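Peer 1: for reference, the sequence and a predicted model appear below.
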Amino acid sequence: MSRRPRLHIFDLDGTLIHGSAAPVEISRQLGLLDEIGEVERDLVAGRIGPREYAVRVHALWTDLTEAHVTAAFEAAPWLLGIREVWSEIRAGGDYCAVISLSPSFFVERLLDWGAHAAHGSRFPEIPFTRPVDPMGILSAAAKVEIAGRLCTEFGVALDACIAYGDSLSDAAIFAAVPTAVAVNADHHLAGLATHTYAGSDLREAYELVRPVG
């Protein structure tokens, strides 16, 4: 009997990007590390939610260009082995997707690395001439909703999904799927993960859930 296809769902910030986040790397290119640090601290402390976070980073990035985004993407501290893992997932008949609260204009670049799907918060076109639409900003609950849509699209059951994440925004998706890998995770995922990985190589994390045979 053939094995059922699986959907691997990856978080971006703190998971695929080791010890950092897309907005931080973008802000680094703009010389705004102190400013983004303050916004990040407010988010982590729960003083603001994803929508207010998006409004504030949008306000910081008034001078943002596609060149800044490209530089941030290329310089980000990515885990090793991402493309190799996704290639193996594809070769085995499984699917891989990235679902992140970070801007879609950054997240969608991972389609070129082999992801079947990449979803992020919708920001205006760069350079910004319009405000952020709060309805386009993703939340932890939205990750579960998008995962459900992807399951339908790919013909995968939700109970055949594997989630990879690191923080509170991944708790909902961890609770919704049977297998979850905490990657360099904080205390918010304690007790929710099937497997735990600390390190800098996605190949090692994937080894925890690689199909046998």
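Peer 2: In hand now; what should we look at?
Peer 1: every contact and neighbour count from this point should use C-alpha atoms.
Peer 2: Will do.
Peer 1: which SS state does the closest residue to H119 other than its chain neighbours fall under?
Peer 2: Excluding its sequence neighbours, the residue lying closest to H119 (C-alpha to C-alpha, 6 or more residues apart in numbering) is I99, at 4.8 Å. Assigned by DSSP: H, G, I helix; E, B strand; the rest coil, the conformation of I99 is strand.
Peer 1: below is structure B, check it against A:
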Amino acid sequence: MRLVLFDIDGTLVPGASSEARFARYLWDRGALGLRQLLAFAWFCLRYFPRYGRHVMQKNKAYLSGHGKAEIAALARDFVAERLAPSLYAPAVERLRAHQAAGDRVALLSGTPQFIADALADALDVEYAHASLCAVSDDRYTGAPPVRHPYGPTKIDAAEALARQTDLPLATAVAFGDSITDAHLFRVVEEAVAVQPDKRLSEAAEGAGWEVMLDRITAPGKADAQEHGPRY
């Protein structure tokens, strides 16, 4: 039995991030108003000196004023209606294979915890460790997140999951798509780069990490393996 860590955005969820899709879902449901838009804009202005180019990833102010229970319910509907049907099938297949093998699977992501929890339920995954947004009196505020697993801090989150599952991180498997996941990749036994960005692809080649890519069929090469991993 091993601990298996799956990133969400770019790994299980292709294309636009789960959080960006959720914000659009809130807009479509009429749950984003002037208060949330102004709070979002103010966060960018106020915190850009602190976070620089990462300010948008830290900005959860579009949740301002909404109750935790309300957002959790909307997140469950969003995952069922929009996110689950669009998951990257090869990554889900690997997740299912690890579940069938008896491994402990966990979602580890910078997306908000309420999205990770809803997705974990949809995938029958027991553990999820994601961003905790700032709350006061059970309502979200415009403050920076209390916890945001990203880059090197994903190692801290992975160590917390290792303690929670009582499984060593040194024998774990990690799936991710971005060069920021390379920090985590270096401390686990097995790493899988899923549809990696250019920098992670280069790092994977140098480190010998597995790379999962969609089939690229050249003329006369119709027998290429679809979604097959390469090294």
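Peer 2: Thanks, I have the structure now. All values reported here derive from a predicted model rather than from experimental measurement.
Peer 1: returning to what we had before: for the residue nearest to H119 of structure 1, give its distance to E35 of structure 1.
Peer 2: To E35 of structure 1, I99 of structure 1 is 25 Å away according to C-alpha to C-alpha, to the nearest Å.
Peer 1: which one's more surrounded, those two?
Peer 2: I99 (26 against 15; other C-alpha atoms under 10 Å).
Peer 1: corresponding residue for that one in structure 2?
Peer 2: The alignment partner of I99 of structure 1 in structure 2, by TM-score structural alignment, is L108.
Peer 1: now do the longest helix seen in structure 1: which elements does it pack against?
Peer 2: Using DSSP state H, we find that the single longest helix of structure 1 is helix 140-154. If contacts are counted by 3 or more C-alpha pairs under 8 Å, 6 or more residues apart in numbering; DSSP states H and E, helix 140-154 of structure 1 sits against strand 95-103, helix 171-176.
Peer 1: which stretch among these is buried most, on average?
Peer 2: Highest mean neighbour count of those: strand 95-103, a mean of 24 (counted as mean count of other C-alpha atoms under 10 Å).
Peer 1: between helix 140-154 and it, find me the angle.
Peer 2: Put simply, strand 95-103 of structure 1 runs at 150 degrees to helix 140-154, going by axes from the mean of the first three to the mean of the last three C-alpha atoms, to 10 degrees.
Peer 1: check the mean deviation of the following helix or strand past strand 95-103 of structure 1 from structure 2.
Peer 2: Next in sequence after strand 95-103 of structure 1, counting helices and strands by DSSP states H and E, comes helix 104-107. Superposed on structure 2, helix 104-107 of structure 1 shows a mean distance of 0.5 Å to its aligned residues (mean C-alpha distance after the TM-score superposition for structure 1).
Peer 1: ok so, going back, which parts of the longest helix of structure 1 are buried?
Peer 2: A140, A142, K143, V144, A147, G148, L150, C151 (16 or more other C-alpha atoms under 10 Å).
Peer 1: what's that helix aligned against in structure 2?
Peer 2: Helix 140-154 of structure 1 corresponds to residues 151-165 in structure 2, going by TM-score structural alignment.
Peer 1: how far does the matching stretch sit from its chain's centre?
Peer 2: When distances are taken as C-alpha atoms, centre = their mean, to the nearest Å, stretch 151-165 of structure 2 is centred 14 Å away from the chain's centroid.
Peer 1: what is the end-to-end distance of stretch 193-213 of structure 2?
Peer 2: Where stretch 193-213 of structure 2 begins and where it ends lie 9 Å apart, using C-alpha to C-alpha.
Peer 1: kind regards, and thank you for your time.
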